[in-house]
Every structure is written in C-alpha cells, then in structure tokens.
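Student: sequence and predicted structure are below.
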Amino acid sequence: MPRYDYRCRACGTNFEVSRPMSEASAPASCPDGHDDTVKLLSTVAVTGAARGGAPAPPPAGGGGCCGGGCCG
C-alpha cells in the first residue's frame, strides 16, 4: 500500500499515511488531531540490482548525467 507524506500547518509535524491509491487525494488529519494539513511531493528512489543479481549496464553513449557529452 502506498505511503503519502503530509505536513500539518498548525503544528509543523511531518507524518505519513498508508492508504490505497484510490484515496490518495483524501484529506488527512495530523497525529495531534489538526485538520489543516498539506500533502507533500514525494520523491521515489529505486535501487538494487537488475534481474539475476547483476548490476544494471551503463546507459548507451558513455553514461554520465546527460549521456556523456556535456559533463566532462
């Protein structure tokens, strides 16, 4: 089940709520009971090895932040 990050505007607490994607836009109360909350933009980091345990191959064109041409 996805987790969504919120911040309470009343007390400044950051908290998470686990709920189905169908309820992603529903309001959430902070743990202290305040209703003035805002949903935060979350970033997702996916790490790990490719299938079979081998590391993922480098991107075509030499890698780097933009394909190898402008970062050197």
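Tutor: Perfect, I can see it now.
Student: CA only for contacts and neighbour counts going forward, please
Tutor: Noted.
Student: is Ser22 in a helix, a strand, or coil?
Tutor: Classification of Ser22 using DSSP: H, G, I helix; E, B strand; the rest coil returns helix.
Student: so how far is Met1 from it?
Tutor: Separation of Ser22 from Met1 (CA to CA, to the nearest Å) stands at 11 Å.
Student: next one for the comparison:
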Amino acid sequence: MPTYEFRCRHCGTTFDVKRPMSAASEPAACPDGHTDTVKLLSMVSLGGRGGAPAAPAGGGCCGGGCCG
C-alpha cells in the first residue's frame, strides 16, 4: 500500500498516511486533529541500479568528448 506525505498548515507537522491509490486524493487530518492539511509531492526514483547514477550516453558536445 502506498505511503503519502502530508503537512498540516495549522501546526506545521509533517506526517505519513498509508492508503490505497484509489484514496490518494482524499484529505487527511494531522495527528493533532487539524484538518487543514496538504498532500506533499514526493519524488520517487523509478529505475536505475540501486541508487547508482546513470552513465552518460555520450555523443554531442555534452560529455561526448568532441569539444576540444
């Protein structure tokens, strides 16, 4: 089940909520009971090899070695 991160606009608390994707856009109350919250955008890494940076593709003048 995905975890979504929220921040309370009233007290500034950041908290996680686990819920199905079908309920991703539903509001969530903060642990202190405040209802004025906003869902935060989480950047998820998709692909790659265990956090290793992607190798440059080469070519062109942006890392291909053609500029001299």
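Tutor: Everything's here; your move. Worth saying up front: this structure is predicted, and the values here are computed from it rather than measured.
Student: what's the neighbour count on Thr14 of structure 2?
Tutor: The tally of other residues near Thr14 of structure 2 (other CA atoms under 10 Å) stands at 16.
Student: who are the contact partners of it?
Tutor: Contacts for Thr14 of structure 2 (CA atoms under 8 Å, 6 or more residues apart in numbering) come out as Glu5, Phe6, Arg7, Cys8.
Student: separation between the closest residue to Thr3 of structure 2 other than its chain neighbours and Leu41 of structure 2?
Tutor: Spatial nearest neighbour of Thr3 of structure 2, chain neighbours left out: Lys18 (4.3 Å); criterion: CA to CA, 6 or more residues apart in numbering. Remark: distance between Lys18 of structure 2 and Leu41 of structure 2 (CA to CA) = 15 Å.
Student: now do Pro20 of structure 2
Tutor: 16 Å.
Student: show me where structure 2 has its helices.
Tutor: With DSSP state H as the definition, structure 2 shows no helices.
Student: center of it - which residue?
Tutor: Centroid-nearest residue in structure 2: Ser42, 1.5 Å away (criterion: CA atoms, centre = their mean).
Student: re earlier: so of the contacts of Thr14 of structure 2, which ones are in strands?
Tutor: Among the contacts of Thr14 of structure 2, the residues falling in strands (DSSP state E) are Glu5, Phe6, Arg7, Cys8.
Student: could these be laid out in TSV, adding distance to Asp36 of structure 2?
Tutor: Shown next, in TSV, are these (distance: CA to CA, whole Å):
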residue	distance to Asp36 of structure 2
Glu5	14
Phe6	10
Arg7	9
Cys8	6
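Student: with that, I have no additional questions.
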